[in-house]
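S.K.: sequence? don't have it. structure:
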């Protein structure tokens, strides 16, 4: 038997033993629904040979949604909803614990059993990973104290000195694929082949491979014959890495502190980027001064293999060395074997996994969701100590951050949907109702102008329930409509209600007018109102004429198909404005309430992206249950519109709460705009993205949940300002 025959026979024997052991370890699960975590050769072997088991899917963080070996790679949400009984981690035991940490919530929160491929059960680390996690005791001062004790300070690069704006490093490959398609009309499966090329390099070419070796393999995998095209693709990847990498604030501070203290500074990285590209990336992020740059692909040594630390130890004999990095194994356990001190800092992804944010990952179903979540979360996780103050909860002390991370994704997704829906309905003009539409219209215009879209003209349309409902009154049925659908606050005196709802001031202080609404029946109120019918109609006619003067000043007269945009609603303003204009309007809402079907006319349409016909009392989505936070944020510099004057100019309510707070609310608007600009800059195919509503709803609800710790300085600005409910005005949604 020659060597090749011998090796083949050994391989056959090993495969047989592997499958026999698999069957022995998991025999009791034959009739259970099993998911295999991993897409390597061992997974393929199991699927080919152990057909008596019921495998319902695969898991892998980089290829969610793909079909591999005939099975779909499932998202967290799909695993939860697929009645999975067991997840088997098919991976080298050196990395299996890391994988378990990533998915352990599926066991704890959803009861899905998890085992390693060797049949053992992972050790649970329980609730202490959040509130009692010793990591939360670390801070920048503790790290600086460690630096003081050492002569040489070694810094890891990715997820330590720098972080990416995306959730997973492989999201960069997805962005490259989109860039190739939308900018160069090149349609290739870049992401999956790029991952495959890197794995091939590690297994068969050089464990310390560089980017040129990766692209040499990729050339064959993608059957690219044009070297210029190959170089162009590689340059796109490098440019996107440059764009996506940003400094981690506290670690940069520590880096500068080390230099100031006269320490020897080394940059130590396992990376396929050569010196030229890595130095360029470091310079771009203000990392200009260091004594040594140790790169695995050039030194042909690695942190993960240990020989890089052995080399570092030889370079600085008799020196006390401290290595700072994020990886539990290559930045902590391995250097400690070479008597190198370590200080572990968590990556943004690991901060999510070990904190109250981890539930967000359940709703990341595809690469679009992964990119969206990464971009929305990175400002909050730039410091590895950002969750320490809240012991696993995000500390929020900025309205800008609230706008960027929690409102930005929701508004972006809505505007992308709006553009598609308006095109489908052949809308010519879009009226963005005030005050909700103030920032939404700005974001709509930004996207339309950036992509030079043939889209409906946007108009920030001044309106309100008060201004439109009174101007729409033409008969007694319209008065009844307002009582039933607009002014429902019972904690008002009758005279106050009539003034607020109809603009009629009652001078006579009769006994009924002094009663509260809750003291009378609806019929009694309407009977009393009938005494003021003529005055009500006269005032309404005047307000309608003035409103029409304003409308005539806009470019909507000739438009046949007009849409209107609002936050969450039941269609009152849409119905009333349509009645004033004598034109049907098509409504586009973040969510519509159940009553809308009884309010707008049968000839009118209304769509809700995040929910249609929802019950404000029974719905469980964040956008519906926490819409009041949105009402506060979606506002404008002006107060509530009351009516228009004889010249068609708006008359705003004076001294409204949000008017005084707008400078602070505007910071939230600036955050939303910045998020949208970031997504536009990163994603060429943004217009075609389909982001998950569940993820966006979770993000929106996050800042008011136990996962966030909001400072009192921010809480004080979330004040209710309801024109129809004076008793609720001034209510703080956080504190009252």
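M.R.: Received, thanks. Source: prediction; values computed, not measured.
S.K.: when you work out contacts or count neighbours from here on, use the C-alpha atoms and nothing else.
M.R.: Fine.
S.K.: what segments of the stretch 151-300 of the chain are strands?
M.R.: 152-155, 162-164, 245-247, 264-269, 292-295 (DSSP state E, counting those that start in this stretch).
S.K.: looking at the ones you listed, which is nearest to residue 95?
M.R.: strand 264-269 (18.9 Å; C-alpha to C-alpha).
S.K.: here's the one I want to compare it with:
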């Protein structure tokens, strides 16, 4: 209401929502202090409101009409109750409605009609009758009006006090249906960390909570949807995350006159889908592109000498890796005889260049010996990539918007270096779900970075919590595509070449269901009745994601925890699972370190714990792992005893 009235009449209506709430509270408190069974109506509330702010007197009738229209626009039926209503009509029962409400009776009649309640017998509205269910006296009015015995009535409602207790005190049978507000996991919508933001909810936040309550009560309104845990994660977590992020990007893009948004592969694949859904309603003139890029494709064309030092900066990974993987990634052609001269037996040699000095020295020598071949390959790739950038209009736009998940800004810096010689006037604006503190030095006045959830945050130096968030985002934003290697030409036609050959990449069914739920949320929320496209503040979405990661339900933990995961993308089924335990009690007895090792290697600690079925193993985790101890100070004394024992076993 306030948004609409301020847009139409200006600053005089700033703070109207607080004033409206205060007026209702004052008049109800005053009336109930004299008689708890008495009831107020809309006119009573507005008389008090106009007393508090007389300058609004000229708008009295208009304000009432706006409130009634707004109320009607956000009402949705409770389908469980509607089903009961239709069954009662088929059985030719007398059906009446009894409501404690300050709104006019004729307005409630309209709401019932548009909600599908047609053919009822009577309607009792507290403000029209002059008394209410909360005191029980409205039930007396109903019994006397119907002229039947109380035990012949079945009252259905969602309030424990007004609908159940008061009805039964009058001898009426009562049945309680779930209350939407009670179904909402309120812990995910409140936080000590973000408490300062919770003093006043915006219209968008209120509508968001209402939409989530409606989903929990009624489920998806779309036919043919399989509503399982994966779909619900999409609707309740991924949908708000992506919607909040993309609507925030749109605000920035319009303010900065950005006409082209480039959604970077692969996480950008689903984010572009979300943008396109929102833009169907927002109708901006921004053009969205799915943009091919990767660490490999952006770094290698910028090769510099010594090439071994350059390649080690982005290509060489921890752990043992086959030499053939590095050669294949670089498309470096070296025969076996030359490899033997450099100290290798074959391309199948396992090398650990990060930890083994001898392996590092051999690999450095190999790279440096092939400097000319590597520079030729890099220059060819750079030429092809520049042609691709020209095709997608990145070399002709002065304001370029990049969209990705995050986290360190390395890709944007490399892209800037590729673009700048051909388009020195370009300003690059990177929009990310989150930016780590270490990303600060990757940006400058011509290449800026913005984080939606976190802006240059160090996550209290808790690297594991940061990694859990980034991994979860990778799972959420999985795409049916392999990572880009480079662009090349075939028969004169430019096209992408991927790190793995996969002619038919598909989403894992669990991820596909999450995406389906998320897009349904986006479609529902972008169409809620507000003056402008609704937005979601970053603190609300950050808290939602953090609480989901910290405390998933059993269904959520199993749904995502059992996904195959290779730390880069959703993987083949033979890869380790995201957060599902393999260590059993017998394994722990044989090797006391096995549980500790597996826990430290899992990708999602809370889900790993949830997915353990053994109470003994769960107990052991809870009282030996710092992750759980620091969350519950009351465990400190028990921890001291158990942890000392555990350390002895470990030794």
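M.R.: Alright, I've got the coordinates. Everything numeric here is computed off the predicted structure, so don't read it as measured data.
S.K.: what does the TM-score come to for these two?
M.R.: Once superposed, chain against chain, the TM-score is 0.72 (TM-score structural alignment, normalised by the length of the second structure); 545 aligned residues with a C-alpha RMSD of 3.9 Å.
S.K.: circling back: reformat the strands of the stretch 151-300 of the first structure as a markdown table; add distance to residue 566 of the first structure.
M.R.: Below are the strands of the stretch 151-300 of the first structure laid out as a markdown table (distance: least, C-alpha to C-alpha, whole Å):
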| stretch | distance to residue 566 of the first structure |
| --- | --- |
| strand 152-155 | 49 |
| strand 162-164 | 35 |
| strand 245-247 | 36 |
| strand 264-269 | 50 |
| strand 292-295 | 53 |
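S.K.: so which of those gets nearest residue 345 of the first structure?
M.R.: Going by C-alpha to C-alpha, the one of the strands of the stretch 151-300 of the first structure nearest residue 345 of the first structure is strand 152-155, 10.7 Å.
S.K.: okay, now residue 205 of the second structure: neighbour count?
M.R.: For residue 205 of the second structure, the count of nearby residues is 16 (other C-alpha atoms under 10 Å).
S.K.: just the element for the residue lying closest to it once chain neighbours are set aside, please.
M.R.: Nearest residue to residue 205 of the second structure, sequence neighbours excluded (C-alpha to C-alpha, 6 or more residues apart in numbering): residue 536, at 6.5 Å. For residue 536 of the second structure, there is no helix or strand it lies in under DSSP states H and E.
S.K.: can you give me the strands in the stretch 1-150 of the first structure?
M.R.: 33-37, 54-59, 67-68, 71-72, 86-89, 113-116.
S.K.: in the second structure, which residues correspond to the fourth one?
M.R.: This means strand 71-72 of the first structure. Alignment of strand 71-72 of the first structure against the second structure: no match, by TM-score structural alignment.
S.K.: which ones are touching residue 472 of the second structure?
M.R.: Listed by C-alpha atoms under 8 Å, 6 or more residues apart in numbering, the contact set of residue 472 of the second structure is empty.
S.K.: my read is it is in a helix, agree?
M.R.: Yes: judged by DSSP: H, G, I helix; E, B strand; the rest coil, residue 472 of the second structure forms part of a helix.
S.K.: that one maps to what in the first structure?
M.R.: Residue 472 of the second structure maps onto residue 629 in the first structure, by TM-score structural alignment.
S.K.: residue 537 of the first structure: neighbour count?
M.R.: 21.
S.K.: name the nearest residue to the residue in the second structure that it lines up against, ignoring sequence neighbours.
M.R.: Per TM-score structural alignment, the equivalent position to residue 537 of the first structure in the second structure is residue 375. Once flanking residues are discounted, residue 375 of the second structure sits nearest to residue 303: 6.7 Å by C-alpha to C-alpha, 6+ apart.
S.K.: ok, that neighbour touching residue 309?
M.R.: No: using C-alpha atoms under 8 Å, residue 303 of the second structure makes no contact with residue 309, being 9.9 Å away.
S.K.: follow-up on the earlier one: and the strands of the stretch 1-150 of the first structure: which comes nearest residue 702 of the first structure?
M.R.: Nearest to residue 702 of the first structure, of all the strands of the stretch 1-150 of the first structure, is strand 54-59, at 26.1 Å by C-alpha to C-alpha.
S.K.: that older thread, now render the strands of the stretch 1-150 of the first structure as JSON lines, adding mean neighbour count and distance to residue 359 of the first structure.
M.R.: Shown next, in JSON lines, are the strands of the stretch 1-150 of the first structure (neighbours: other C-alpha atoms under 10 Å; distance: least, C-alpha to C-alpha, whole Å):
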{"stretch": "strand 33-37", "mean neighbour count": "23", "distance to residue 359 of the first structure": "19"}
{"stretch": "strand 54-59", "mean neighbour count": "22", "distance to residue 359 of the first structure": "17"}
{"stretch": "strand 67-68", "mean neighbour count": "14", "distance to residue 359 of the first structure": "25"}
{"stretch": "strand 71-72", "mean neighbour count": "16", "distance to residue 359 of the first structure": "22"}
{"stretch": "strand 86-89", "mean neighbour count": "24", "distance to residue 359 of the first structure": "18"}
{"stretch": "strand 113-116", "mean neighbour count": "20", "distance to residue 359 of the first structure": "18"}
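S.K.: dump the ones you listed into a markdown table; add distance to residue 633 of the first structure as well.
M.R.: Output for those, formatted as a markdown table (distance: least, C-alpha to C-alpha, whole Å):
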| stretch | distance to residue 633 of the first structure |
| --- | --- |
| strand 33-37 | 42 |
| strand 54-59 | 39 |
| strand 67-68 | 42 |
| strand 71-72 | 41 |
| strand 86-89 | 43 |
| strand 113-116 | 43 |
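S.K.: quick check: longest helix of the second structure.
M.R.: Longest helix in the second structure, counting residues (DSSP state H): helix 371-391.
S.K.: following it in sequence, what is the next regular element?
M.R.: With secondary structure assigned by DSSP H and E, helix 371-391 of the second structure is succeeded by strand 399-404.
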